[in-house]
Each structure stands twice: as C-alpha cells, then as structure tokens.
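*Asks:* let me see the structure of the following:
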Amino acid sequence: MPAHAATADTAAPEVAAISLSRESITVAATDVQLLTVDVRLTDDVGVAEVDDSAGGHTPFLLFGSRGVAVSLVLGTGTAQDGVWTGVVAVTSDWAAREQPVRVVAQDDAGNVLDVDPRTVIETPAVAVRSSHTPVVELTVTPDPVYPNGAVTQTVRVIDRDTGRPWPDLPIVLAGDNACPEDVFGTANARTDSNGRYQRVLPAGELHQELMCAWVPAANVPGQRSTRIGGDTAFARYKFLVRATPAAPSVPAGVNVDVNGQVVPAIQGKVVLLQRLSGSEWRTVGRGVTRASSRFTVVATPPGVGVWSYRVYAPGDEQHAGSMSPTFTIRGT
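*Replies:* Next up, the predicted model:
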C-alpha cells in the first residue's frame, strides 16, 4: 500500500479575472454592437468544455441585468490556467451600465463553479449609450377567454425616445418555451403603418397560455439574432360551465337534479348552485365534478313561481372562475 494515497480532487474551478474588449458602447434602434468577454479560469485538473443537451454549454457567463448567456471557449493558455473567450451582442434596450453577473464552469473531475464574479473579483462593466429603442406592448383579448375560444393578439411598437409608432418593423410572436430570454426566433410578422400588428388565433383549440413578442436585432455575421424590447402576456382561461335542470318545473319544496359539466375536464372540482334572491345571487347548494368532469347538484324551488338559478365554478391557480348561463325552474 502506498505511503500516501491519492487524494480525490474536490476543488471547483476558480475565476481569476474578467476583462472586456470595450469600456463603452453606443447602439441605436435595432443595431447590434459586439462585446468580447475574456474570463481567466484556473483549476488543478483542468476546466472542461462541455456541450450537454440538457445543461447546455459550459463554461458560460451571464451578462447584464437580463442575464444574457455567453458561451466561453478556450482562447489562450491551458485548461489548468487559461483565458476563455465569448462574444455578447449588445442591443439598445440594455441598461446604461452592465457587467457579468454569473460564471459557471466545471472541471474534468466534475467539480462545478457557479458564482457571481462580483463577489470574488473586481468585475468590469460596460457603459451603454442607447437611443431609439423599440418598446413592445403585447395584449391578449378577451381576458379571460373560454377554453377553445378565439384569442386576439395585438402588438404595438413605439420609439422609446419619440413616443411615435414604429411602422414596418419585423417582430417575432411566439409562445411557451420560445419565450425565455435565451431562446431566439425568426421574424414572423411586421407592424403596419400605425406600428401595430394583430392576429386572431381561431376557436377550436386550446392556445398556449404564455405568449410573447419581441423585435429581432439586426443580424451580425457569426451571431444568432437576439431580441429587443420584448413583452409577454398570458391567455387566461376561464371555466366553461354548462348546467341543465332535469325538469323545468316541480312542486314547490321538491328537489330536482341539475346536471352539468365543467370544461376543461377536471375531477373533484367544487361547483356552487346559486339562486337569484332579489338582486343577489345566493349559494343554495354545491356539488363536485366526477372523473368525466360532469356534476349533479340539487335545486329546491322554495315556493310557487319562477326561480332563476346558475352554477358557479370558482377560479383556481390556472383558470378564472365562471358560471353557467342562467336557467329557470318553476315551483308549482
């Protein structure tokens, strides 16, 4: 047995220094200015360059208040002590002063560095002077909308400096997974002469809840298009409630089943039977949806005459509350 057993490496890489190719940048409208970032990383066994389908590329750096991802590749030196380089596209919607906010790297032993460099080294910043930034506003109507109902998306783009509408401007409309900041897209729409674009997503299908719009920056050779002035909106859906009494009239004080269904399908959803009393709706019964999303509640006309009812499905984290159309039961 050797006198000194080998000790497993447990130390993560360290960030020793960061430098930027420029101290200040001027950028306007949809133009792009490129900024080179150099990060000196050290590690006893060597920093590893990894491309993983789940975790992405390491090492990488996040730059600025929006956390723009910058992939790093070894430029000079060695894996044990080298300068790793990346290029970030600076657009006109950047803040006036931005700097690296996160560095992630791993070594050949699997140790991971994940640090805000501002906490361990003097971290440089770039001053950004911008003008004529496109400001994007995305709205979705109606709000809320019934499942499978038509949804209208409206995009409005103005010039931040002048407040004027921005006509004939390419924009990207996307949804769900295409909305995070690190995902890129190709223009699929264009504003009209009033700086607006509108489209209707037709009825008959459940549309994506998270929707987004942004202006693609001007293409730069060797760089993917990035986004400027993005906005997001949610298509909030509300329950669709149907309810029908088993009989249109019964003797006063006699129970009558009210059968219905809640869409989208949900089991165990509490629904409330409400009766109009004067000008107020009062809860007079409740039921729970079955696996089929159907329910049965019991109505009891309290006296002779025509009584108005409805069934209300309260909202939850994913859907707004909604009620069925009003129906009547006559007490005889």
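*Asks:* drop to CA atoms for contacts and neighbour counts, all remaining ones
*Replies:* Will do.
*Asks:* is residue 177 in a helix, a strand, or coil?
*Replies:* Using DSSP: H, G, I helix; E, B strand; the rest coil, the structure places residue 177 in helix.
*Asks:* residue 258 is in contact with residue 294, correct?
*Replies:* No. The pair residue 294 / residue 258 is not scored as a contact, 10.7 Å apart, by CA atoms under 8 Å.
*Asks:* can you map out the strands along the stretch 51-200 of the chain?
*Replies:* With DSSP state E, counting those that start in this stretch, the ranges of strands along the stretch 51-200 of the chain come out as 56-58, 60-63, 68-71, 73-77, 81-90, 97-98, 100-107, 112-115, 126-131, 134-141, 151-159, 170-175, 189-190, 196-201.
*Asks:* starting at the chain centroid, how far to the second one?
*Replies:* By that I understand strand 60-63. 21 Å (CA atoms, centre = their mean, to the nearest Å).
*Asks:* alongside the first, I'd like the structure of this one:
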Amino acid sequence: MRLRSIAALLVAPLAALALTAPAANAAPDPDLTVTAARILRTTPVAVSSLNTVPVTVEVDAKYTWQEADRNTTLYAFLERTAGSGQVDTLFTTPLKLYAGTARDGSWRGVVNVPSTANGKFALTGVKVGRFGPGDMMDPSPVPGTHPTVTVVGSNLPKITARVIPDPVPYGKGYSIRWSVINGQTGKPYGTRLKVWLANDNGCAEQFGGPIYLTDTNGYVTKAYAASTTEYLNCLQLPGDPAPIGALGFFVNRLPRAVVVSATPSKTSAPVGTIVPVNGTVSGAPSYCPVKLQRLYGATAWRTVGTANVRLSGRYTVNAQPAYRGVIPYRVFFPACSNFKAGVSRTFSIRGT
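*Replies:* Just a heads-up that it's a prediction; the model follows:
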C-alpha cells in the first residue's frame, strides 16, 4: 500500500515514530464496561537501556457479549500524562480472567515498561481481544481517577540512519545503515541487538517486521529496492506487545525528469474563443500544476492559464486567442515534489 498522504511530503527529515495508540475509528465496544482498574505498583519504575520491567495491571469489567467465555482476553492502554520519553502509549499484554466470570469478573496482566517511556502514565482504557491493528473499536474508558505509574528511564537507545546514496537517483535502489547505541554514553551496547526493519504498512499501520541483528557496534545495513523509494522506512526496537522505540523516514530522491506533451483541440479559432489544450506529464505527478504560457514579443513567455495534473497524468488548460494571427503557446511544468521542471514543444493557435 502506498502512503499517498504521507508520501506527498516526499522528502522528510529523520523523525522518531510516535509509538501511540491507534487513532480512534469507532465508538467503544457497547458490550464492555470497565468498573475499576488498578496498577499494582506504587513506587517509580526504574529501567535502563533496552530492558523492560513488568508491572501488573488489574481490571474489573463486565463483558455482556453472548459468546463471552473464560478464553476471552482484554488489553489495556496507559497514556502519557507527563514527561518526554520516546513512547507516548504503553499497552499491556493480553489480560486473563482470574476471578468471576467473563460477564462480570476481574482480569490481570502486565505492561512491560521500557526505559523509553520515561515519564508518568495513566491507565485510561481497555479493549477486547489481543493488541493489533485489526481492532477498530475505541477503548472503553476507565472510570473515576485513573491509576498511574511513573517511569524513570536511563541509558535510552538512540537510533540513527544513513542512506547510501543520498539522495537516491530515480529508479535506483539504495541501502540504509541503521545504528542503535546508548544515547547517554554515545557508545554501543556491546552486544548484537534484535531489531525490526520494515517499510510502508509495517511502519505506519502495524508493529513488527522481519527480524535483523545488529553487529556488536550497533550497526545493521539493509538493501532496499527502487520500488520502495516512496515508502516510509523504519527500524523498530522489539517489545511485547509493541515496540519500545522506533525511527522512520522517507529517503531523499533526486528529481525525476518529465516529458510534457500538449495538443490544442483546434489550431485556429475566432478571437476570444476558448480552445482546450490537452496533454500529459510523464510519471503522472498528480496534483502538481501546469502552466499554459503565451509568447509575448520575441522571448517573453507569460502564464495565461493553469491547471493541475490528474491522477492519470493528464491535464487540460484553456487557451483563448487574444488577436488575429498566429499565436505561439507552450505548457510549462514547474518543479514539483520529486519531479524536475519540464516544458512542451511550442505549438500555435491562429486567431481569426
């Protein structure tokens, strides 16, 4: 899947991916009502580097769905309320029923707290099922004062990336040399680290990807095909159930040359008549502008009409002969996104 809305940026700086809860898509599950929630930890959680500390979470809930049974699972959200860590939302592993029934019982599980959280988190909502992008319901809210946990993180991982070559020529593949080191000391962790390397949906709509191992200096290099140059690339640090850190970005690309064609629907028309001019821009740079230009004097081209390239790569601009005689025109495509500027051949419309 192409991330067209994001890919429109085309050249984006390296940026930490926001590891947050999926965006709200629907109302909370009407069958799930949370009556109480607890975090069984009253003291701050001290955690360092790539480690995690399990903290027990309990939820009292009523689940009235007709097929609810003891195998039903829930998971809970903990959202940042203070601090500035790399992770804004924590997810529990699937909660298991430990008392009562699925229709009115108590559930227990753990949140594996990473150092990258480094702040204060509140238990705000619960969903049915296992954590994953396929769950489209909003969380059922935790009532009353939300229980909280404070995370004190140290030796947080620092993720960087080097693209080779940079920028990437059009139609060519590239490599990314990823690095994961101790952000506090500026040195490697000294062991081979497991990382997820993904692109496209694997970065933006779900967690996880093929597992790679860094070397002991924290480096891992992956080659990417030319077909992925418009996609988001990312490295994620594996966690359970979600990553504990990530970096994602689009590669810089050299602009692509275009070929602009332009054909008037008529080669002569009465003065003042609108004459559609149809054409294409190779590469289909949709939504980029084209400019119909008319020659003034010997060398001055002036814009007399504009339009946008359609998804098909085609466009239509309107010429309007201003006087009797042969009038030279051309269509100019200004540099747009990762496409170079281009211009059509000159054509003429005779005003009569």
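*Asks:* TM value for the aligned chains?
*Replies:* Laid over one another, the chains give 0.62 as their TM-score (TM-score structural alignment, normalised by the length of the first structure), with 282 aligned residues with a CA RMSD of 5.0 Å.
*Asks:* kindly provide the distance from the residue nearest the centre of the second structure to residue 5 of the second structure.
*Replies:* Centroid-nearest residue in the second structure: residue 204, 4.2 Å away (criterion: CA atoms, centre = their mean). In this structure, residue 204 of the second structure and residue 5 of the second structure are 12 Å apart, going by CA to CA, to the nearest Å.
*Asks:* how about residue 282 of the second structure?
*Replies:* Residue 282 of the second structure is 21 Å from residue 5 of the second structure, by CA to CA.
*Asks:* between those two, which is the more surrounded one?
*Replies:* residue 282 (16 against 8; other CA atoms under 10 Å).
*Asks:* residue 331 of the second structure versus the more buried one, what's the distance?
*Replies:* From residue 282 of the second structure to residue 331 of the second structure the distance is 13 Å (CA to CA).
*Asks:* shared neighbours, those two?
*Replies:* residue 260 (CA atoms under 8 Å, 6 or more residues apart in numbering).
*Asks:* adding mean neighbour count and distance to residue 234 of the first structure, write the strands of the stretch 51-200 of the first structure out as TSV.
*Replies:* Converted to TSV, the strands of the stretch 51-200 of the first structure look like this (neighbours: other CA atoms under 10 Å; distance: least, CA to CA, whole Å):
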stretch	mean neighbour count	distance to residue 234 of the first structure
strand 56-58	17	28
strand 60-63	22	27
strand 68-71	20	23
strand 73-77	16	38
strand 81-90	21	28
strand 97-98	16	29
strand 100-107	22	29
strand 112-115	18	32
strand 126-131	18	29
strand 134-141	21	7
strand 151-159	21	10
strand 170-175	20	9
strand 189-190	18	19
strand 196-201	16	14
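*Asks:* wait, which of the ones you listed is closest to residue 32 of the first structure?
*Replies:* Evaluated over the strands of the stretch 51-200 of the first structure, closeness to residue 32 of the first structure peaks at strand 81-90, with 5.7 Å, by CA to CA.
*Asks:* what span of the second structure lines up against that closest one?
*Replies:* The aligned range for strand 81-90 of the first structure in the second structure is 104-113, by TM-score structural alignment.
*Asks:* mean distance of that stretch to its aligned residues in the first structure, please.
*Replies:* Once fitted to the first structure, stretch 104-113 of the second structure is off its aligned match by 1.6 Å on average (mean CA distance after the TM-score superposition for the first structure).
*Asks:* show me the contact partners of that stretch.
*Replies:* 45, 47, 52-63, 74, 90-100, 151, 239-240.
*Asks:* try stretch 162-169 of the first structure
*Replies:* Against stretch 162-169 of the first structure from outside (CA under 8 Å, 6+ apart): 132, 134, 156-159, 190-196, 215.
*Asks:* could you pull out the helices for the second structure?
*Replies:* 4-7, 201-204 (DSSP state H).
*Asks:* what is the burial count for the aligned residue in the first structure for residue 313 of the second structure?
*Replies:* Aligning on TM-score structural alignment places residue 313 of the second structure opposite residue 293 in the first structure. Around residue 293 of the first structure there are 17 other residues, counting by other CA under 10 Å.
*Asks:* from residue 270 of the first structure, how far off is residue 293 of the first structure?
*Replies:* Counting by CA to CA - residue 293 of the first structure and residue 270 of the first structure are separated by 11 Å.
*Asks:* swap in residue 175 of the first structure?
*Replies:* In terms of CA to CA, residue 175 of the first structure sits 31 Å off from residue 270 of the first structure.
*Asks:* again with residue 180 of the first structure
*Replies:* 35 Å.
*Asks:* tell me which residues touch the nearest residue to residue 296 of the first structure once chain neighbours are set aside, please.
*Replies:* Nearest residue to residue 296 of the first structure, sequence neighbours excluded (CA to CA, 6 or more residues apart in numbering): residue 259, at 4.5 Å. Residue 259 of the first structure makes contact with 243, 244, 245, 246, 294, 295, 296, 297 under the criterion CA under 8 Å, 6+ apart.
*Asks:* same list (those) but as a markdown table, adding neighbour count.
*Replies:* Output for the contacts of residue 259 of the first structure, formatted as a markdown table (neighbours: other CA atoms under 10 Å):
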| residue | neighbour count |
| --- | --- |
| 243 | 24 |
| 244 | 21 |
| 245 | 19 |
| 246 | 15 |
| 294 | 22 |
| 295 | 24 |
| 296 | 22 |
| 297 | 22 |
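*Asks:* any idea how far the residue nearest to residue 296 of the first structure lies from residue 113 of the first structure?
*Replies:* From residue 259 of the first structure to residue 113 of the first structure the distance is 60 Å (CA to CA).
*Asks:* ditto for residue 16 of the first structure
*Replies:* 12 Å.
*Asks:* with residue 139 of the first structure instead?
*Replies:* 40 Å.
*Asks:* swap in residue 93 of the first structure?
*Replies:* 30 Å.
*Asks:* and residue 227 of the first structure, by the same measure?
*Replies:* Counting by CA to CA, the gap from residue 227 of the first structure to residue 113 of the first structure is 28 Å.
*Asks:* got it, and residue 305 of the first structure?
*Replies:* From residue 305 of the first structure to residue 113 of the first structure the distance is 75 Å (CA to CA).
*Asks:* chain neighbours aside, what residue packs nearest to whichever residue in the second structure pairs up with residue 130 of the first structure?
*Replies:* In the second structure, the residue matched to residue 130 of the first structure (TM-score structural alignment) is residue 153. Spatial nearest neighbour of residue 153 of the second structure, chain neighbours left out: residue 115 (4.0 Å); criterion: CA to CA, 6+ apart.
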